[in-house]
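1. Sequence unavailable; structure follows:
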């Protein structure tokens, strides 16, 4: 197995993206759409944006989006995806290694992170940085694979300690400054290798008080 900390480097993710024409589906995360489709659009920061599906969906729905990823290969694809979708002028792209402590821009009406899993000892630092990027009155949306998914056989058991529930995020939010709108663990059916399975997502949405 690759050394765990190597899996969070630019080199690892550049190589992974370069190994395939497309890693992800190109479709926005349904859980993100569910959480933000009723929000008034503003500025958004999509952390761990990958090939840009969520960022492009947000831009197509009126948001001005900055996509952040550690991989320059992923960002090139995201930029191309945005141009093809006709939202290039509403998107910008930033290569930053949040895991290594690179600073994130701040003051966004929405900060989203979909399936950004990091070692437990780094979790607080990474997610505190995301939280700090949300403007007063803005929203934080975090999606993740829930620890219950270990029982499905879909997740690498050597990485199961990276999965987390809503409490991992909400515990970092100062209750004097934040209102938690959603801290949920919804399930959804999927078909994998001909098997019908049920997976569990972690979904958190919180609003920083103005």
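-> Arrived safely. Model, not experiment: these values are computed from the prediction.

2. use CA for all of it now, contacts and neighbours both
-> Noted.

3. so when I look at residue 106, I'm seeing a helix, right?
-> No - read with DSSP: H, G, I helix; E, B strand; the rest coil, residue 106 is coil and lies in no helix.

4. the helices in the chain, which residues?
-> The residue ranges that make up the helices of the chain, judged by DSSP state H, are 10-18, 30-36, 53-60, 72-84, 120-132, 166-170.

5. Going by neighbour count, list what's buried in the fifth one.
-> Looking back up the chat, that one is helix 120-132. With burial defined by 16 or more other C-alpha atoms under 10 Å, the residues of helix 120-132 counted as buried are 123-127, 129-132.

6. so which of those residues comes closest to residue 159?
-> Nearest to residue 159 among these is residue 123, at 14.1 Å by C-alpha to C-alpha.

7. show me the contacts for that closest one.
-> With contact set as C-alpha atoms under 8 Å, 6 or more residues apart in numbering, residue 123 has no partners.

8. Output the contacting helices and strands for the longest strand seen in the chain.
-> Longest strand in the chain, counting residues (DSSP state E): strand 195-208. Secondary-structure packing of strand 195-208 (3 or more C-alpha pairs under 8 Å, 6 or more residues apart in numbering; DSSP states H and E): strand 134-145, helix 166-170, strand 178-184, strand 187-192.

9. Using CSV, please lay out these together with distance to residue 45.
-> Output for these, formatted as CSV (distance: least, C-alpha to C-alpha, whole Å):
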stretch, distance to residue 45
strand 134-145, 9
helix 166-170, 17
strand 178-184, 18
strand 187-192, 26
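
10. Now render the helices of the chain as CSV, adding distance to residue 159.
-> Listed next are these as CSV, based on distance: least, C-alpha to C-alpha, whole Å:
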stretch, distance to residue 159
helix 10-18, 16
helix 30-36, 23
helix 53-60, 24
helix 72-84, 22
helix 120-132, 11
helix 166-170, 17
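
11. Would you mind finding the most buried of these?
-> Most buried of the helices of the chain by mean neighbour count (mean count of other C-alpha atoms under 10 Å) is helix 53-60; its value is a mean of 25.

12. most packed of the helices and strands packed on strand 195-208?
-> strand 134-145 (a mean of 22).

13. Can you name every helix or strand that it contacts?
-> helix 30-36, strand 108-114, strand 195-208.

14. hmm, try it at 7 Å
-> Under the contact criterion of 3 or more C-alpha pairs under 7 Å, 6 or more residues apart in numbering; DSSP states H and E, strand 134-145 touches strand 108-114, strand 195-208.

15. ok, second structure coming up, stack it against the first:
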């Protein structure tokens, strides 16, 4: 989907995604000392806003103008005196978005392999030495073993595929696994499979 399509999707409803932070973001970030975070393809900003609430400074980037406007509005409603620690800007996750970030987050960003490589390289460049990249996505194995997410295998990735893309880049993989989430569907409770990868910038 291009930015115009996402603008239409965000404009069509009050909130496309949950207002709560992603469970893997919460799990990983709670083990880290708060610093500066970059949330790429941030959507309506749920993860970046939660990070600010935990003491981080956070920059939310998305290529949808509507999503970024909504993120700014949600942040204004939730952050109070911490609002100055939050910024939201329109941008492309495959391009550099600054430097000096202690945590760079990719949450359900699904791109063709060449663009995904560009995004990972740009994210690594934005990360401080010793900082973390957190990569979360719908696993390809959802197509046969799970539920939810895009149905195009060309933009899905299992943990070992992410680590292969990171091979040779200046990072050390600390965690690479399938995360399991129970979700409610028309057929009852099912399990969605998420790729969860944490890498430390060398």
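-> Structure received. On a predicted model such as this, the values are computed, not experimentally measured, just so you know.

16. show me what contacts the equivalent of residue 101 of structure 2 over in structure 1?
-> Under the alignment (TM-score structural alignment), residue 101 of structure 2 maps onto residue 108 of structure 1. By C-alpha atoms under 7 Å, 6 or more residues apart in numbering, the contact list for residue 108 of structure 1 reads 43-45, 133-135, 138.

17. what about residue 108 of structure 1, distance to residue 130 of structure 1?
-> Here residue 108 of structure 1 is placed at a distance of 10 Å from residue 130 of structure 1 (C-alpha to C-alpha, to the nearest Å).

18. thinking again about what came up before, of all the helices of structure 1, which one is nearest residue 99 of structure 1?
-> The closest of the helices of structure 1 to residue 99 of structure 1 is helix 120-132. By C-alpha to C-alpha, the value is 6.2 Å.

19. What residues in structure 2 pair up with that closest one?
-> Using TM-score structural alignment, helix 120-132 of structure 1 corresponds to residues 113-125 of structure 2.

20. any idea how far that stretch is from the chain center?
-> Put simply, stretch 113-125 of structure 2 sits 13 Å off its chain's centre (C-alpha atoms, centre = their mean, to the nearest Å).

21. Name the nearest residue to residue 148 of structure 2, ignoring sequence neighbours.
-> For residue 148 of structure 2, ignoring the flanking residues on the chain, the nearest one in space by C-alpha to C-alpha, 6 or more residues apart in numbering is residue 192 at 6.4 Å.

22. To which residue of structure 1 is the one you found aligned?
-> Aligned by TM-score structural alignment, residue 192 of structure 2 pairs with residue 199 of structure 1.

23. Against residue 131 of structure 1, how distant is its match?
-> Between residue 199 of structure 1 and residue 131 of structure 1 the distance is 26 Å, computed by C-alpha to C-alpha.

24. try residue 147 of structure 1
-> Counting by C-alpha to C-alpha, the gap from residue 147 of structure 1 to residue 131 of structure 1 is 22 Å.

25. After alignment, which residue of structure 2 pairs with residue 164 of structure 1?
-> Under the alignment (TM-score structural alignment), residue 164 of structure 1 pairs with residue 157 in structure 2.

26. gap between that match and residue 110 of structure 2?
-> In terms of C-alpha to C-alpha, residue 157 of structure 2 sits 8 Å off from residue 110 of structure 2.

27. ok so, going back, turn the contacts of residue 108 of structure 1 into JSON lines, including distance to residue 34 of structure 1.
-> Listed next are the contacts of residue 108 of structure 1 as JSON lines, based on distance: C-alpha to C-alpha, whole Å:
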{"residue": "43", "distance to residue 34 of structure 1": "18"}
{"residue": "44", "distance to residue 34 of structure 1": "16"}
{"residue": "45", "distance to residue 34 of structure 1": "17"}
{"residue": "133", "distance to residue 34 of structure 1": "22"}
{"residue": "134", "distance to residue 34 of structure 1": "19"}
{"residue": "135", "distance to residue 34 of structure 1": "21"}
{"residue": "138", "distance to residue 34 of structure 1": "17"}
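
28. Return the member of those nearest to residue 37 of structure 1.
-> Once C-alpha to C-alpha is applied, the member of these that ends up nearest residue 37 of structure 1 is residue 44, at 13.0 Å.

29. burial measure for the nearest residue to residue 155 of structure 1 once chain neighbours are set aside, as a count.
-> Distances taken as C-alpha to C-alpha, 6+ apart place residue 149 nearest to residue 155 of structure 1, at 6.8 Å, with adjacent residues excluded. Using other C-alpha atoms under 10 Å, the number of residues around residue 149 of structure 1 comes to 19.

30. What is the equivalent residue in structure 2 for residue 149 of structure 1?
-> Checking TM-score structural alignment: residue 149 of structure 1 goes with residue 142.

31. separation between that match and residue 24 of structure 2?
-> On the measure of C-alpha to C-alpha, residue 142 of structure 2 and residue 24 of structure 2 end up 17 Å apart.

32. Then residue 90 of structure 2?
-> On the measure of C-alpha to C-alpha, residue 90 of structure 2 and residue 24 of structure 2 end up 24 Å apart.

33. Then residue 103 of structure 2?
-> Distance, residue 103 of structure 2 to residue 24 of structure 2, by C-alpha to C-alpha: 13 Å.
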